[in-house]
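> structure here, sequence nowhere to be found:
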């Protein structure tokens, strides 16, 4: 189902027992974050703070797989991955994104394209003399540089093409009408800023908060620069995103958003100091210089709810946003590298530090080919560690994957070390946004790769397991089922003698 407001999503959570309402006062400075952090780390409920000030605050909305799936209008986000695979198989263009752009032309999918409407709930109240200090903006960690908006949809537009981008960038409140915009080096909003700067023009920016949570997710999704996030949101929610023209900037904004902050960036003005900020890496990102937004208007619903999240040492709420991205973008990665069977980005790797990949290996050197291919693909270019396994390894079972990697790797033969772009938040990198990366070939080694005869994994026969599991359940009533690793027999080709690289 598509949600017409954030309150509609909260009502669903409330009915399912997934929401706790907090009526006693809790301070947006540190206290809300500490409570929400505990809820996220324990898989606890969503929280609605009803008395922080002018507006209620919703947190931990995406704090479990179940809630994240509901936020994306499905029972489980693997359903969206299946739908994307079906689209890849049926639409005629060669790339997924070409197909996504064709959605308005694909018959029944036409209703998913964004639709402009004349009015929306997000403009029920219009304040042209705004004061950001009236919003319950959180200070989440004790050494943060100030209060930060943490769950926004930041809307910008390419001045040349008019193509919209919606990104999720943290925003520091610097004063009653000023925000610092954390636009990282590799982000599309930064490219738009440079384009306006070259034209000598001020840059319009709109910041939407709330509305259907699918819109919030899409702001965080690593979509290519020319793919409209609200088109993707329409695909996920099965209904178009309605937009209205902003009251000050002329940018289209979600009609059902809870709040919209509008303003302009003076691209000729000096940058402002932003940060520090306790970030999703679990460490503080250091203060640095970024553009400033001069706010000229704030509009909102009469019943607006302010959404916020806490990022910090994992696990936190954003692990489920990352898991949804992992599952839904796997079909895209399989277009680039069809041999990929599965991927896993463990929460301990905070998205860009570690990616586990299983492949159907069919020739020597294939794991290293995949490593280099992924490092050349979109935001995967910033992945610091890539580990590639054979397809009999369940990369979602991280302990099993670690066992297999440590057993299978010869460090002189199987490591690929390279310099390249890394996430700007990687404090260990030798330079800003540039540093070393490592790829690990943890597959069975064929003889052309310097491998010897490779041993098999110890596995009980399935018929013995079935009989003994039944006996164990009788002997130990109430015992939990044993989750065994998925281990398949090795590919026949890995045992086949070879001469001159030709299978004999």
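In hand now; what should we look at? The structure presented is a predicted model; accordingly, all values stated were derived computationally and were not measured.
> for the rest of this, base every contact and every neighbour count on C-alpha atoms.
OK.
> ok so residue 332 is a strand residue?
No. With DSSP: H, G, I helix; E, B strand; the rest coil as the criterion, residue 332 is located in helix rather than a strand.
> any idea which residue sits dead centre in this structure?
Nearest to the geometric centre of the chain sits residue 322, at 3.9 Å (CA atoms, centre = their mean).
> for that residue, give me its contacts.
Neighbouring residues of residue 322 by CA atoms under 8 Å, 6 or more residues apart in numbering: 345, 351.
> again, only using 7 Å
residue 351 (CA atoms under 7 Å, 6 or more residues apart in numbering).
> and the gap between it and residue 328?
10 Å (CA to CA, to the nearest Å).
> over to residue 67?
On the measure of CA to CA, residue 67 and residue 328 end up 16 Å apart.
> again, but for residue 226
For residue 226, the distance to residue 328 - CA to CA - is 18 Å.
> quick one, which of the two is more surrounded?
Per other CA atoms under 10 Å, whichever of residue 226 and residue 328 has more neighbours is residue 328, with 21 against 14.
> what's the helix or strand for the more buried one?
helix 318-336 (DSSP states H and E).
> how about that helix: buried residues?
Across helix 318-336, burial judged by 16 or more other CA atoms under 10 Å covers 318-333.
> second one coming, line it up with the first:
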């Protein structure tokens, strides 16, 4: 059976089953007694940048009830493939291609099923019993403005007109026992919902879900089209309806097997300063700004609840960049095909650009302008328009997921005067450290981006100098014959 014929198999149904699978792989560690004030964040700085670093669960956090835990570093090592249901031997590019083939090309969303009860209702807290400071929400980075219970989280909201449900990943900072601020980014789906509620003078119902099936978080952190519910998408990935319960205050649905859920309302007249926070760009770019506050009316949690922590580290070294690179690359390839761009052979949204800022596209050129067509569209697609800065288009002899190969192609096949086009006033993110103070003052979240044609010019491709590297077939034979030399070196160093 070829890799393309292998069917995904998800061996877990919730976060606890996922942890058992990680333990089976030998990739789960437990740390007792680390503080939320500093040590959990420091541990994250150590293990997350290493691609093969383990998942770590923190228990017995000082000042918090025993059994209230934090889990970090889900999407790394063998866990990356396990989480999406594919074999351990798949490379990241093969994993992205498998995600494209099995979850996007064959996408069939399945509506969720509402149930009366679930593990998340094992503990129901209202009134004076509410105290979110009991959870071991860490201070992730040394200059953060507070404790962030929400990094591996998502907010459930409803469009008040069309009544569709959105689950989107927006960070959440603890303020006190009964309130957390939510950073709904301007123009994102939850913000559009918020604008609708506030424009009619209504409070906005929200359920913040912290911890649970990682697939919910991955879907919530990806550019699912407006009007499509992430719960339907995860149901399609699982091949069956996901089970949801309804909040007892707002009636909003959320996963029955969630670890923690905070239910309440946003009020247009209540804002508190949120941040600063170490952003996914690797900078404190967003500063501290007034943001909407979730007034918590009910807290639901499982026995011994688990916060899923996904702190951004920047520099392409965090798990958010890793999982989004796999998923966004597949989504961009799908969008280019849907836009009518033929023979896009490979796509990679690079981790070093947090999967948003630097994209490599490989094409098998068929006509003049083919590369430019692919590049301009890739800079503007739904999955990439937010925060993109560089799109590099190369020929199909380049592995675009290999940053060295991508830079080699750009260095040798691109003429800066004729091969680079600049697109202006494109949508970017408040987290972009290159936004000027003047732009921030008027909320001008736009940037420019470069589309770089690093292909051999189509008109004289046959005259372009040949490469001096062996063909893939010759390279394979060379490794079969002499690969033992590298293996001996690795063994000696080990």
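It's in. Quantities reported herein were computed from a predicted structural model and do not represent experimental measurements.
> overlay them and tell me the TM-score.
The TM-score (TM-score structural alignment, normalised by the length of structure 2) is 0.86; 456 aligned residues with a CA RMSD of 2.4 Å.
> coming back round to it: after the helix holding residue 328 of structure 1, which helix or strand is next?
strand 340-344.
> after superposition, how close is the helix or strand just after that following strand to structure 2?
Later in the chain than strand 340-344 of structure 1, the nearest helix or strand by DSSP H and E is strand 355-359. Compared with structure 2 after the fit, strand 355-359 of structure 1 shows a mean deviation of 0.9 Å (mean CA distance after the TM-score superposition for structure 1).
> just give me the mean distance for the following helix or strand past strand 355-359 of structure 1 relative to structure 2.
Next helix or strand after strand 355-359 of structure 1 toward the C-terminus (DSSP H and E): helix 366-375. Mean deviation of helix 366-375 of structure 1 relative to structure 2 after superposition (mean CA distance after the TM-score superposition for structure 1): 2.0 Å.
> matching residues in structure 2 for helix 366-375 of structure 1?
Per the alignment by TM-score structural alignment, helix 366-375 of structure 1 matches residues 370-379 in structure 2.
> show me which residues of that stretch are buried.
For stretch 370-379 of structure 2, by 16+ other CA under 10 Å, it's 370-372, 374-379.
> dump those to TSV, plus distance to residue 71 of structure 2.
Formatted as TSV, the buried residues of stretch 370-379 of structure 2 follow (distance: CA to CA, whole Å):
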residue	distance to residue 71 of structure 2
370	45
371	43
372	43
374	39
375	38
376	39
377	38
378	35
379	35
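> quick revisit: contacts made by the match of helix 366-375 of structure 1 with the rest, please.
336, 341, 363, 365, 384-385, 388, 391-393, 451, 453.
> residue in structure 1 matching residue 25 of structure 2?
Aligned partner of residue 25 of structure 2 by TM-score structural alignment: residue 16.
> any idea how far that match is from residue 45 of structure 1?
Distance from residue 16 of structure 1 to residue 45 of structure 1, by CA to CA: 10 Å.
> go on, residue 28 of structure 1?
18 Å.
> if we can go back for a sec, with neighbour numbers in mind, choose between residue 16 and residue 45 of structure 1.
For residue 16 of structure 1 versus residue 45, neighbours defined as other CA under 10 Å are more numerous around residue 45 (23 against 9).
> tell me the residue in structure 2 aligned with that one.
By TM-score structural alignment, residue 45 of structure 1 lines up with residue 54.
> what's the answer for residue 83 of structure 1, then?
Counting by TM-score structural alignment, the partner of residue 83 of structure 1 is residue 102.
> burial count for that match?
Around residue 102 of structure 2 there are 16 other residues, counting by other CA under 10 Å.
> wait, is it part of a helix?
Yes. Counting by three-state DSSP, residue 102 of structure 2 is located in a helix.
> from the chain's centre, how far out does the helix or strand encompassing residue 215 of structure 2 sit?
Using DSSP H and E, residue 215 of structure 2 sits within helix 214-220. Distance of helix 214-220 of structure 2 from the chain centroid (CA atoms, centre = their mean, to the nearest Å) equals 8 Å.
> what range in structure 1 does that helix sit on?
Taking TM-score structural alignment, helix 214-220 of structure 2 hits residues 213-219 over in structure 1.
> now the lengthiest strand in structure 2 on structure 1. Mean distance?
As assigned by DSSP state E, the longest strand anywhere in structure 2 is strand 289-301. In the superposition with structure 1, the average deviation recorded for strand 289-301 of structure 2 is 1.2 Å (mean CA distance after the TM-score superposition for structure 1).
> for that strand, give me every contacting residue.
Here strand 289-301 of structure 2 has contacts from 120-127, 130, 178-183, 259-266, 270-275, using CA under 7 Å, 6+ apart.
> helices or strands next to whichever helix or strand comes after that strand in the packing?
With elements assigned by DSSP H and E, the helix or strand that comes after strand 289-301 of structure 2 is strand 306-309. For strand 306-309 of structure 2, the elements it packs on are strand 69-72, judged by 3 or more CA pairs under 7 Å, 6 or more residues apart in numbering; DSSP states H and E.
> what's the average distance of the following helix or strand past the strand it packs on to structure 1?
Counting by DSSP H and E, the element after strand 69-72 of structure 2 in chain order, helix or strand, is helix 79-84. On superposition with structure 1, the mean distance recorded for helix 79-84 of structure 2 (mean CA distance after the TM-score superposition for structure 1) is 2.2 Å.
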